[in-house]
Each structure stands twice: as C-alpha cells, then as structure tokens.
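A.B. asks: got a sequence here, can you model it:
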Amino acid sequence: MSPRHPASTPVTTPASTAASTPVTLLVIAKEPVPGRVKTRLTPPYTPREAAALAEAALADTLHTVLRAPARRRVLVLDGAPGPWLPPGFDVVRQETGGLDERIAAAFVGCDRGPALLVGMDTPQLTVDLLSEAGHGGHDAWFGPAADGGFWALGLADPGLAPELVRGVPMSTDRTGATQRRRLVEAGLSVSDLPVLRDVDTAADAAAVAACCPPGSCFATTLNSLARASR
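C.D. replies: I've put the predicted structure just below:
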C-alpha cells in the first residue's frame, strides 16, 4: 500500500502537552472467536484452543491497562464484548478498512490529549511499560515488536494519526521501521519503548508465557493446554 500522505511534510504538536496531560489508553482487539483469531497457532492448537489463548492474552492486557494511570481507557473492538471484558472501559467499534485505517480511526476518536494504543498480542505487558508513555515531553511513543511490527504507538496529538499511520503497510517485517520513520520524518520527537514479542506462533506463545507476570491468564491457559495434551 502506498502512502496517501507524504511523511516528508513536517507536522508539529506541542511536546509540553504530553508532559502534563494524562494519557488515554487504547486497546485494539478482535473478539476471540474460534477460527477468527490467532489462526497461526493452528496447528498445533485447535481453533478453539487458539481462541482460548487469544482470550487469555486479551484479558491480561485489559487488566494491565486497568492498573495503569490513564485519563480514559478504550477498547476498540472488532466483534462483541464478552465476559472477558472488565468494568472500566469504553467500548467503541473498529472502523472498516485495513489495519492502518483502523488504527488511525481509533486515535481520531480520542479526546484531546496524548493517547497510547496497544494490541492484544502482548500479555507480558506491564504497568511500568504503559506508564512510560505520556511523559518526558515527547511527541510520540513507539514500541517495536520482535517480528518487525510494533506493539505500541502513542501520539501527543491523536489528531495527527491519519497522516502518520494511513498508508503504512501492515503485517510485514518492515512495518515497525516504516511507521517509526513516518514519525521522525514528520518532525516528531520519538520516545522508544522496549522491544516486545507478539504471540503469533506456538513458539511465540511459549516464549511470551515465560515472560508474563505471576498470575497471568495467558501463561495459566497455555500451561493447562500443555497438561491436557499429555
């Protein structure tokens, strides 16, 4: 997909805003329905087991976001809420289109002030990682993923998202580098968050579960599936 908005045209946003305004935390996710989520886990897992792992990863992510300081918490959802959704979130429907369009729309729907978006694929996420965003006087926060994508994107001015995100090719090993370059070429100061590993394959699931905090739903679910297969 070719960029619709040239990133060579600098855009500006007051970095001081990010240092003083609480952040809106966005989680972009898909309802964990068998056959629709985590299809790369199948095999070795069945579609139902892959959906159970997706639900566990989403539940961990939502509960971590609940514990992090925020002005507002929003679940940007493709599908319908389920019992995995805790109180404390506004739920909005994902827009149609490619992932770049849906991410951009999620930011545009925010109130004024900094916003940080994460996905449902990093259940090892911690409150400390989320708390890094919205501070330090930066214009953007970027969390690269080990597979070349990104697990977090934050903007001090969410209204800039359409020109910064639309047109970035998603789900490639250069997605993260392309997105970060967009931010830099737009003249934004970028704070880099640590690299995290997404859960895409069975090997990812095992590695991520080993990094999850104690009591993780994801690690517990993975371990129970392993015991059941013995």
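A.B. asks: make it CA atoms for all contacts and neighbour counts henceforth
C.D. replies: OK.
A.B. asks: show me which helix runs longest in the chain.
C.D. replies: The residue-count maximum for a helix in the chain (DSSP state H) belongs to helix 47-67.
A.B. asks: mind listing what's buried in that helix?
C.D. replies: By neighbour count on 16 or more other C-alpha atoms under 10 Å, the buried set for helix 47-67 is 47-66.
A.B. asks: distance check, the residue nearest to the spatial centre of the chain against Ala145.
C.D. replies: For the chain, the residue sitting closest to the mean C-alpha position, by C-alpha atoms, centre = their mean, is Val118 at 1.9 Å. Distance, Val118 to Ala145, by C-alpha to C-alpha, to the nearest Å: 11 Å.
A.B. asks: now the second one, please; I'll put the structures next to each other:
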Amino acid sequence: MSPSPAGPTLLVIAKEPVPGRVKTRLTPPYTPAEAARLAAAALADTLRTLLRVPAARRVLVLQGRPGPWLPPGYQVVPQCGGGLDQRIAAAFAGCTGPTLLVGMDTPQLTPELLAPATRGDGWPPGRAWFGPAEDGGFWALGLAEPRPELVLGVPMSTPHTGREQRRRLRAAGLDVRELPVLRDVDTALDAALVAAAHPGGRFAATLDELTRRPTPVGPVAGGGGR
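C.D. replies: Next comes the predicted model:
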C-alpha cells in the first residue's frame, strides 16, 4: 500500500487518569489525585499535539472511559486485555497502512519532533520509526504496514524494552529510523524536567499549580493551653 499523503494513522495508547491507577510513582510527593491530574494533563497535551500533525486518522486506544481531556477529532477504541505487548499488538492489528503509535507519558512532544514520521514521504515500504525513551523503553513505534507479531512477546517496562523492540524490527528486515530520545514522566524529577522542556503546555501549568499548593498546617505540638 502506498503512503497516504494525509499522513499515517496515529494511535495513542492510554489509561483513563484515575487516582491510584496512573502515575503511582509520583506518589509521594504528590497525592494519588494530584498524580491523576498530572496524567490527565500529559494526555491532553499529547492529544492536542497530534491534532497539529498530518494524519489519515487519529485513534485513542483507551483503558477506561473518555473524559474532558479528550478533544474532538479522535476515534476511541477500548484496549484489549493482557499485557502491554498484547495491547500494543492489538492496536496495530486494527490498522492498515502507515501507523504510528505514541504513549501518554511525553507531554513535551511537538509537531516538529514528529515531523519525520508524519510526512507522507516518510513511509516507504519496509520503513519503521522508533522513538527511544531515556529509561530504556520507547515512546513511539511506527510501521509502514502493521505487523503485530513484531511486538508480541517483547518484555515491557524494563530497562531493555527498547533494545529488544529495536532488535525485533531490524531482525524482520525493516529500515528502522529513529526519532529523538525523550524522557517519560514517571517520577517527580521526570515531571519537573519535562515541564521545564515544554513550559507552555497544560502539563507544565498543572505541575506549577501543584508545586505552589500551600503546605497543610497541623496542630502545633505542645501548643494546647490549660
């Protein structure tokens, strides 16, 4: 199939930002509710960025229910069960032609960073795009023709995930082109560094609001009078 001049299908794989179920490594210093707010902001920034790049269609592959962070312009499909490799593979299986998947953990994403993989001429037959993450995983994966079997069985959420996924792509004879290395938001330090890299987004504004929250004042020890 020849590349679409409109760009690839864009997939975003995400969880509904529910307190206690997302961004748990942000707690502490943030509460589960605050961590969920940061997750919602990161997802909103990602979805809005993808509205600004060429795409044949845009699909949110969601675990949970849509919320006010979802802008118009997306088809929402539920994630399948199983491990992350199975869920990513199933997302690709629902597509034909050039397809680029990104996660919800890189709100610093910009159209310029994605430009090589969203142009119509960036998808000759046999092309793959790979966006490595600083923690050893990956934030983006693109295939000129979806091949779910290239993801199945890749151990996810390890320091070697990206290396194994890249090896799979090359072993299949694909021409692997790399996107810039990005930092996922997992810890409070990650959040601060990502917000500093993209200060104009909703994620940065939410983080700024939370870091400026007043410190709760408890009872003063020994302060009771008689």
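A.B. asks: need the TM-score between these chains.
C.D. replies: Superposed pair, TM-score by TM-score structural alignment, normalised by the length of structure 2: 0.90. Supporting alignment: 211 aligned residues with a C-alpha RMSD of 1.4 Å.
A.B. asks: and the helices in structure 1?
C.D. replies: 15-20, 47-67, 99-108, 127-131, 161-165, 175-185, 202-211, 217-228.
A.B. asks: out of the ones you listed, which is closest to Gly149 of structure 1?
C.D. replies: helix 175-185 (4.2 Å; C-alpha to C-alpha).
A.B. asks: which stretch of structure 2 lines up against the closest one?
C.D. replies: Helix 175-185 of structure 1 lines up with residues 161-171 of structure 2 when matched by TM-score structural alignment.
A.B. asks: pull out the buried residues from the matching stretch.
C.D. replies: Those buried within stretch 161-171 of structure 2 under the rule 16+ other C-alpha under 10 Å are 161-162, 164-166, 168-169.
A.B. asks: could I get the residues you listed as JSON lines with distance to Arg202 of structure 2?
C.D. replies: Output for the buried residues of stretch 161-171 of structure 2, formatted as JSON lines (distance: C-alpha to C-alpha, whole Å):
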{"residue": "Thr161", "distance to Arg202 of structure 2": "29"}
{"residue": "Gly162", "distance to Arg202 of structure 2": "28"}
{"residue": "Glu164", "distance to Arg202 of structure 2": "33"}
{"residue": "Gln165", "distance to Arg202 of structure 2": "31"}
{"residue": "Arg166", "distance to Arg202 of structure 2": "31"}
{"residue": "Arg168", "distance to Arg202 of structure 2": "35"}
{"residue": "Leu169", "distance to Arg202 of structure 2": "34"}
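A.B. asks: so how far is stretch 158-165 of structure 1 from its chain's centroid?
C.D. replies: 16 Å (C-alpha atoms, centre = their mean, to the nearest Å).
A.B. asks: likewise stretch 3-16 of structure 2?
C.D. replies: 12 Å.
A.B. asks: which residues touch it?
C.D. replies: 22, 40, 43, 47, 50, 54-67, 88, 91, 95, 97-104, 118-121, 123-124, 144 (C-alpha atoms under 8 Å, 6 or more residues apart in numbering).
A.B. asks: mind running it again at 6 Å?
C.D. replies: Applying C-alpha atoms under 6 Å, 6 or more residues apart in numbering, the contact partners of stretch 3-16 of structure 2 are 54-64, 98-104, 118-120, 123.
A.B. asks: so what does Phe89 of structure 1 match up with in structure 2?
C.D. replies: Aligned against structure 2 - with TM-score structural alignment as the criterion - Phe89 of structure 1 pairs with Tyr74.
A.B. asks: pull the number of nearby residues for that match.
C.D. replies: For Tyr74 of structure 2, the count of nearby residues is 18 (other C-alpha atoms under 10 Å).
A.B. asks: my guess is it contacts Arg57, does it?
C.D. replies: No - assessed by C-alpha atoms under 6 Å, Tyr74 of structure 2 is found out of contact with Arg57, at 7.7 Å.
A.B. asks: touching both of the two, which residues are there?
C.D. replies: With C-alpha under 6 Å, 6+ apart, Tyr74 of structure 2 and Arg57 have no common neighbours.
A.B. asks: contact partners for the counterpart of Leu75 of structure 1 in structure 2?
C.D. replies: In structure 2, the residue matched to Leu75 of structure 1 (TM-score structural alignment) is Leu60. Counting by C-alpha under 6 Å, 6+ apart, Leu60 of structure 2 touches 11-12, 76.
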